[in-house]
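Sharing a model that was predicted from the sequence below.
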Amino acid sequence: MMLIDCPHCGPRAQEEFTYERTRDSVVPLDATPAAAMATLYARANPRGEEDEIWRHTLGCRGWLELRRHRMTHAIVAVRPLGPAVLP
């Protein structure tokens, strides 16, 4: 289990969050269908650190960008991608 330090709520268990995607999997609006398929489904699985987009689904519902090591799952940095959406 990972402990994610939400900028709005503090440290929380991974189960409260939903993994959305990596920065590399964002498809531009003008992409062709073939380019969109390649971006979404033919990605490399690199070792080392990568930026990922997560959502604090069971908490503040805010979007976060995590920099996480793909092999060790160590979270290097967390930053908000907008304000919290508290109920």
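That came through, no problem.

contacts, neighbours, all on C-alpha from now
Noted.

Distance check, the closest residue to residue 22 other than its chain neighbours against residue 78.
Ranked by C-alpha to C-alpha, 6 or more residues apart in numbering and with sequence neighbours excluded, the top spatial neighbour of residue 22 is residue 52, at 4.1 Å. Look at residue 52 and residue 78: by C-alpha to C-alpha, to the nearest Å, they are 10 Å apart.

next one: residue 25
19 Å.

next up, a second structure to put side by side with the first:
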Amino acid sequence: MLIFNCPHCGVAAEETELSGGGEAHLKRFGPGCSDADFEGYLFTRENPKGVHFERWRHAFGCGKWFIAARDTVTLEVFGTYPAQTSEPPREIFDRISEKRPGWSWCNLSGEA
């Protein structure tokens, strides 16, 4: 069972207290975007074997959204942070890199 620490209320919540919201840090496109951009936003998702950033809502707690960094293979949780954050905090990136040498996240350097 996954256990996440809610960064808003501080509760260590089991996954049964949460609602999943899919992949985090997606670039959203507004009115007037191209059909290709909109299609990519709707249907193109990462499905990594390894580290993944996901949106979760503390549904049976404070009700707020947050992002969790976890490994999809081992279910190891590297940390959580508020959903309003545009990229992973440096301490989570460092925690992941310490356990997964050579790991990188393309958006951390501002690349697409």
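Here it is on my side, so go on. It should be emphasised that the depicted structure is a prediction, and the values quoted were computed from it without experimental measurement.

just to revisit the earlier point, was I right to think the residue nearest to residue 22 of structure 1 contacts residue 70?
No. Shown here, residue 52 of structure 1 and residue 70 do not form a contact pair, counting by C-alpha atoms under 8 Å, at 10.3 Å.

So for these two, which residue has more residues nearby?
The residue with more neighbours, out of residue 52 of structure 1 and residue 70, is residue 52; 18 against 15, by other C-alpha atoms under 10 Å.

and that one, what pairs with it in structure 2?
Using TM-score structural alignment as the criterion, residue 52 of structure 1 maps onto residue 54 of structure 2.

pretty sure its match is in a strand, no?
Yes. Under DSSP: H, G, I helix; E, B strand; the rest coil, residue 54 of structure 2 sits within a strand.

give me every residue that touches it.
Residue 54 of structure 2 makes contacts with 20, 21, 22, 23, 24, 67, 68, 69, 70, as judged by C-alpha atoms under 8 Å, 6 or more residues apart in numbering.

want to try a markdown table for these, with distance to residue 2 of structure 2, neighbour count and secondary structure as columns?
What follows is these, written out as a markdown table (distance: C-alpha to C-alpha, whole Å; neighbours: other C-alpha atoms under 10 Å; DSSP: H, G, I helix; E, B strand; the rest coil):
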| residue | distance to residue 2 of structure 2 | neighbour count | secondary structure |
| --- | --- | --- | --- |
| 20 | 12 | 16 | strand |
| 21 | 15 | 13 | strand |
| 22 | 15 | 13 | strand |
| 23 | 17 | 16 | strand |
| 24 | 17 | 20 | coil |
| 67 | 14 | 28 | strand |
| 68 | 11 | 25 | strand |
| 69 | 12 | 23 | strand |
| 70 | 9 | 21 | strand |
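
Pull the most distant pair out of those.
Pairwise distances among the contacts of residue 54 of structure 2 were taken by C-alpha to C-alpha; the largest, 14.1 Å, belongs to 21 and 70.
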